[in-house]
Structures are given as structure tokens and as C-alpha cells.
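J.: Following is a predicted model, sequence given first.
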Amino acid sequence: MAQIIKIQDCISRYEQDPYHYINQFIRLKKQRWQSIKEIAEKKKDSLHYDKEAADDETVGKRKKTFTLKRKKEASDINKGKEADEWFNGLDGETDESLIARIPAAGEELVSFFKEYVYEFQLKWASSTISDISRLSREIKSDKILHILAQQLPDSYFIMYRPVLQV
């Protein structure tokens, strides 16, 4: 995925320290992909386990234990990963609702991840730690920007209708 570094006249993190954020994006994207893959695998395993548990007499006890274990694993994935904070909080979404949206299948997982990173890129390219610029609906729904960001490799940078100060 290409990196969106500037959107119109919005403030951007890349203006402050481009080298830091360019490298951080690639590193954190890889880390987040691994954690989302792990969550998807655990969901897939839990679906398989739930089917087996339904046939067993001790469904209630096992399910309760497994649910507690799954909640603990989900919190462990998110706990202590300060680097992942840049992904958290997309439109006020909680970790639990994000985990619930993650599909267990391969191709669906890849498209989910691309959409997730694209939403984040829009947020990151229009904000800094202290300031946030509002994006218009036109920008959020622009198909060309969407396709470019998802189809180009990480080493490409996108400036969407930039307004630059000379």
C-alpha cells in the first residue's frame, strides 16, 4: 500500500518529520498485520472449538473457560503494544468491536486489512498528535485515491491535491 502523505490543505504528520513517519508506517503496518492474522486464526479455531463443544455434555463449563481465555488472549494482544496505538480509535471504535469485525477467512482478511489501513491513512494524513483537520466526504469516497493507496507499493507516496506553502 502506498503511503498517503498529504491531502489538500490538511495538516499532516509527515510535514513535521517525514523520515520518522515513513519508516514507522511500514514497521507498524507489518506488526498490525501479524496481530490481525493471529486474531483471525484464533477466531477460526474458536469456531471449530465451539462446534466440538456443542456435542459435548460439559458445554457450559468449557465455553465459559474458553471465553475467558479468549478475552484474556485478546487483551494480551493489545496490552503493551504502544506502537499499535496509532491504529486504535478509528472513528471511536473499541478493540472489542474491531476484533468482532475481523473475518476468519483468507481473502476476506486481506481486504479487511487493506480497508482498515486505508481508513487509518486518511486519519494520519490529516492530523498530527495535537491537531486534526476535517476531511470532506468527497475525499473519503474518492475511488482514485482509494485504488492508488491500495495498489501501489509501500515505497510510493501520495499527495492528493496538495496545497503547498512556498
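T.: Arrived safely.
J.: C-alpha from now on. contacts and neighbour counts both.
T.: Fine.
J.: Distance check, Leu164 against Lys6.
T.: Applying C-alpha to C-alpha, to the nearest Å, the value for Leu164 to Lys6 is 9 Å.
J.: In terms of helices and strands, where is the residue nearest the centre of the chain?
T.: The C-alpha lying nearest the average C-alpha coordinate of the chain belongs to Tyr116 (C-alpha atoms, centre = their mean; 4.2 Å). In this assignment (DSSP states H and E), Tyr116 forms part of helix 106-124.
J.: Next up, the contacts around Leu152.
T.: Met1, Ala2 (C-alpha atoms under 8 Å, 6 or more residues apart in numbering).
J.: circling back: so which of Leu164 and Lys6 has more stuff around it?
T.: Lys6 (24 against 8; other C-alpha atoms under 10 Å).
J.: wait, is the more buried one part of a helix?
T.: No - counting by DSSP: H, G, I helix; E, B strand; the rest coil, one finds Lys6 to be strand, located in no helix.
J.: Please list all residues in contact with it.
T.: Ser12, Tyr14, Ala125, Ser126, Ile158, Met159, Tyr160, Pro162.
J.: How much space separates it from Ser127?
T.: To Ser127, Lys6 is 10 Å away according to C-alpha to C-alpha.
J.: Next: His146.
T.: 18 Å.
J.: ditto for Ile11
T.: 6 Å.
J.: Give me the common contacts of the two.
T.: With C-alpha under 8 Å, 6+ apart, Ile11 and Ser127 have common neighbours Ser133.
J.: Buried residues, the helix or strand where Met159 lies. List them.
T.: Applying DSSP H and E as the criterion places Met159 in strand 157-160. By neighbour count with 16 or more other C-alpha atoms under 10 Å, strand 157-160 contains the buried residues Phe157, Ile158.
J.: residues making contact with stretch 106-124?
T.: 1, 3-4, 12-13, 29, 33, 36-37, 40, 87, 90, 102-103, 140, 146, 149-150.
J.: could you point out which element follows the helix holding Tyr116?
T.: helix 137-140.
J.: tell me which residues of that following helix are tucked away?
T.: For helix 137-140, it's none, nothing buried (16+ other C-alpha under 10 Å).
J.: ok, residues contacting it?
T.: Leu122, Leu145.
J.: Report the buried members of the contacts of stretch 106-124.
T.: 1, 3-4, 12-13, 29, 33, 36-37, 40, 87, 102-103, 146, 149-150.
J.: Now intersect those with the helices, please.
T.: Arg13, Lys29, Trp33, Ile36, Lys37, Ala40, His146, Ala149, Gln150 (DSSP state H).
J.: another one to put next to it:
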Amino acid sequence: MGQLIKLQDYVSRYQQDIFVYPSRFVRLKKQQWDKWYKTWESNESFTPQSARHDTSGTADWSDEEKEPLMEKIKGLLKRGRNEEFEHYDPVESKVKKEEDVLEFEASFAVRPETIENLKHQFLDQLYRFQMKWATSTLTEKSFPEKHYYYDEKLKYFLQRYPDTYLVMYKPIFLLKRAPVETEIIVIGPTEVWCISFLEQEDSAVFTGSKDRFWTKKGKGEEKKVLNPLLALNRTEKIIRKIFEIHSIELPVKKAVLTRNGYIDYPAAPADVQLVEKRTYDQWFQAMRSQRSPLKHAQLKGAQALLQYCQTASVKRLEWENRNES
């Protein structure tokens, strides 16, 4: 499952420590899947009640905020009356505890009939969890538009690609004080992909050119669509410049992706891959077969890109109250 490290301009936990969260997610995902599969295989009931009685020492990873943070801090202060509050860092303490408290419940009323159904429901739970990590931190939160929870293209990257792919979904970079929205960026262990979707009705044919618009032929009248290479080239240029500044050596590739249509562009630039209905399966399998682990250069590249991203968020209520007090 690809990891969503940045969604538009929402605050992301991966921005706090890109060298910690990706490997933590992989570990937690495996732990949770092992637990779900064991429960399913033993035919135990999938209910929130049974999950709450779990004795593994973990809590619900999708409900970190069930207990207000300030209440947790007060409890810690009671247990350590000799320690001064100013010497206690609640952020650091809670982040350190996250490994022990992140878990989501197997909350199905009906047991999945097949392991494939189990996998699909598990991935749906993971998707909602990923959305939380991509739109909030311990102290801040953003308010994502609801359609992202059902975005088919976003789900495509998060549910069908390996855990080692880090996804920036149409991030907004702040360059020279000007916000610039880019295309989808997928940071793999050995390369970075800039990807633009070009999909409409099934079997549509897109005729490419160097002009500002391409032509689409399909059902109904012929129509013009914006040349996807314009945004792709802009995205590539931003990435390469940031990588140059930070001395990061990762290949940057570009792809126009149409899974259900065709692209007719014989004179296409050599530095872009046109992935369409006839070549999609081969390209997709090559992406999925990437088995390299997370690499330092990959995480360093992701960190550099995140530093230039615009973020819109607000302080969580408990932290606002703490600051006021």
C-alpha cells in the first residue's frame, strides 16, 4: 500500500519526521494484518467489543483523540508530582508512545466470506487511517474536502502499490511566496515519478501535440483537452531544482497515464512515457514488482520536497487551551 505523505496543502505527520513514519507504517500494517488474519482464520467475531478486550497492550490507532491530550498530561503529572511541567514535552512523549497505541479495530458485523474480501476491507480501513495521518498531527489538523475519502485515483496509488512508494497527491509548493499546484508525485526507492492522468470515457483516443491543447475523440463530438505535458514539465522542473539545491541524486521520470483509452502521439518527447490501454498492464506490473526497501536517498528526497510544500492547518483545541493558560 503506497504511503500518502502529502495531500494538497494539508498538514502531514510525515512532515514531522520522514525518517520515522514510513517504516513505522510498514511495521504497523504488518502487525495489524497478522492480527486480522488470525482472527478471521479462527472464525472469531469481528466486533468493536472483542477488539476492545484485546490484551496485546495496544489501543485503537484510528481514535488517538478519544482521550483529550490534556487529560493524559494531567495523569502523567499526578504520577510524577516531583517533575516540573516545563520539563515535560507532551509532543515528544506521545510520539514515542505512538508505536504502542496505533491500531484500528476489526469492526465488521459480518465475517468476510473470503480472504480477498478480508483484504479489501482491511485496505479500506488502512485508507481511512492514511487520510488521518495525511491531514493531522498531534498538535495541528487540516480540514480535507470530503471527496478525497472516495477519490478513485488516490485510492489507486494507496491500495495497489507497494508500501515503499511515497505518494504526494497534487501537492502545492510554495515557491518565491507563490503557491504552485503540481501533478501527482510518487517517490520510489530508486526513482521519482511525475504522473498525470488523462482519462475520460472508455476507449477515448487522445491525439498529442506540442500545442497547449490535445484533441480527444470518443463518444460525441471531438473536443480539446489541456496538454498534460505542461503540468508534468512544471512538476519535473520543481523537483529537479529542489534536488539540485539539496544534492539529491534520484532519477525523475514522467508519465501520462490513461488506463481506459489510447494516446496517438508519434512525435512525443523521449523523456515522457505515454502509458495507455495497450501498454498499461506491463507498466503497472513493473511498478508493482519493485521490491526494494525504503532507501536513505528516497527519504532524503521526500524530506526536501516536503520542506517546500505549503501547509494550511489550525492548532488542535487542547493545544490552543494550553497556550492560553
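T.: Sure, I can see it. Not measured: the values here are computed from a predicted model.
J.: overall similarity of the pair, as a TM-score.
T.: Once the chains are overlaid, their TM-score stands at 0.70 when taken by TM-score structural alignment, normalised by the length of the first structure; 135 aligned residues with a C-alpha RMSD of 2.8 Å.
J.: Throw the ones in helices among the buried ones among the contacts of stretch 106-124 of the first structure into a markdown table and include distance to Ser133 of the first structure, thanks.
T.: Output for these, formatted as a markdown table (distance: C-alpha to C-alpha, whole Å):
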| residue | distance to Ser133 of the first structure |
| --- | --- |
| Arg13 | 11 |
| Lys29 | 23 |
| Trp33 | 27 |
| Ile36 | 28 |
| Lys37 | 31 |
| Ala40 | 33 |
| His146 | 19 |
| Ala149 | 20 |
| Gln150 | 22 |
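J.: Show me which pair in those is furthest apart.
T.: Farthest-apart pair in those is Arg13 and Ala40; separation 30.6 Å (C-alpha to C-alpha).
J.: which residue in the second structure lines up with the residue nearest to the centre of the first structure?
T.: Using TM-score structural alignment as the criterion, Tyr116 of the first structure maps onto Gln125 of the second structure.
J.: Run a quick neighbour tally on Glu44 of the second structure.
T.: When neighbours are counted by other C-alpha under 10 Å, Glu44 of the second structure comes out with 12.
J.: And it, how close does it get to Leu118 of the second structure?
T.: Distance of Glu44 of the second structure to Leu118 of the second structure, computed by C-alpha to C-alpha: 13 Å.
J.: With Arg128 of the second structure instead?
T.: Taking C-alpha to C-alpha, one finds Arg128 of the second structure at 16 Å from Leu118 of the second structure.
J.: So between the two, which is more surrounded?
T.: Leu118 (18 against 14).
J.: so where do the helices sit in the second structure?
T.: Using DSSP H, helices in the second structure cover 21-41, 48-52, 69-79, 90-101, 115-133, 152-160, 228-245, 280-288, 296-307, 317-324.
J.: can you tell me how far the residue nearest to the centre of the first structure sits from Trp33 of the first structure?
T.: Distance from Tyr116 of the first structure to Trp33 of the first structure, by C-alpha to C-alpha: 10 Å.
J.: Same question for Cys10 of the first structure.
T.: Distance from Cys10 of the first structure to Trp33 of the first structure, by C-alpha to C-alpha: 27 Å.
J.: same deal with Glu15 of the first structure?
T.: 26 Å.
J.: Need the counterpart of Pro171 of the second structure in the first structure.
T.: Pro171 of the second structure maps onto Pro162 in the first structure, by TM-score structural alignment.
J.: Can you tell me the closest non-neighbouring residue to its match?
T.: Gln8 (4.2 Å; C-alpha to C-alpha, 6 or more residues apart in numbering).
J.: is it true that the one you found touches Val163?
T.: Yes - the pair Gln8 of the first structure / Val163 is scored as a contact, 5.3 Å apart, by C-alpha atoms under 8 Å.
J.: If you count surrounding residues, which of the two has more?
T.: Gln8 (15 against 12).
J.: Identify the residues contacting that one.
T.: Met159, Tyr160, Arg161, Pro162, Val163.
J.: Can you verify my assumption that the last one contacts Asp9?
T.: What that stands for is Val163 of the first structure. Yes - using C-alpha under 8 Å, Val163 of the first structure is in contact with Asp9, at 5.0 Å.
J.: and Lys315 of the second structure, how many residues sit next to it?
T.: The burial count for Lys315 of the second structure: 15, using other C-alpha under 10 Å.
J.: Contacts only, for it.
T.: Here Lys315 of the second structure is in contact with Thr139, Glu140, Lys141 (C-alpha under 8 Å, 6+ apart).
J.: Residue in the first structure paired with the first one?
T.: Residue-level alignment of Thr139 of the second structure against the first structure, with TM-score structural alignment as criterion, gives Ser130.
J.: Run a quick check on Thr94 of the first structure versus Phe87, I expect a contact.
T.: No - in terms of C-alpha under 8 Å, Thr94 of the first structure does not count as a neighbour of Phe87; the distance is 10.8 Å.
J.: picking up where we left off before, give me the mean deviation of the strand holding Met159 of the first structure from the second structure.
T.: Superposed on the second structure, strand 157-160 of the first structure shows a mean distance to its aligned partners of 0.7 Å (mean C-alpha distance after the TM-score superposition for the first structure).
J.: Same question for stretch 26-33 of the first structure.
T.: Averaged out, stretch 26-33 of the first structure is 0.4 Å away (mean C-alpha distance after the TM-score superposition for the first structure).
J.: Report the buried residues of that stretch.
T.: Leu28, Lys29, Arg32, Trp33.
J.: repeat for stretch 10-28 of the first structure
T.: Buried, per 16+ other C-alpha under 10 Å, within stretch 10-28 of the first structure: Cys10, Ile11, Ser12, Arg13, Tyr14, Tyr21, Ile22, Phe25, Leu28.
J.: Then stretch 54-64 of the first structure?
T.: Quick answer for stretch 54-64 of the first structure (16+ other C-alpha under 10 Å): Arg62, Lys63.
J.: What span of the second structure is that stretch aligned with?
T.: Under TM-score structural alignment, there's no match for stretch 54-64 of the first structure.
J.: Touching, Leu158 of the second structure and Ala134? I think so.
T.: No - if you go by C-alpha under 8 Å, Leu158 of the second structure and Ala134 don't touch, sitting 12.0 Å apart.
J.: Identify the contacts common to those two.
T.: In contact with both Leu158 of the second structure and Ala134: Leu4, using C-alpha under 8 Å, 6+ apart.
J.: separation between Leu299 of the second structure and Phe206 of the second structure?
T.: 36 Å.
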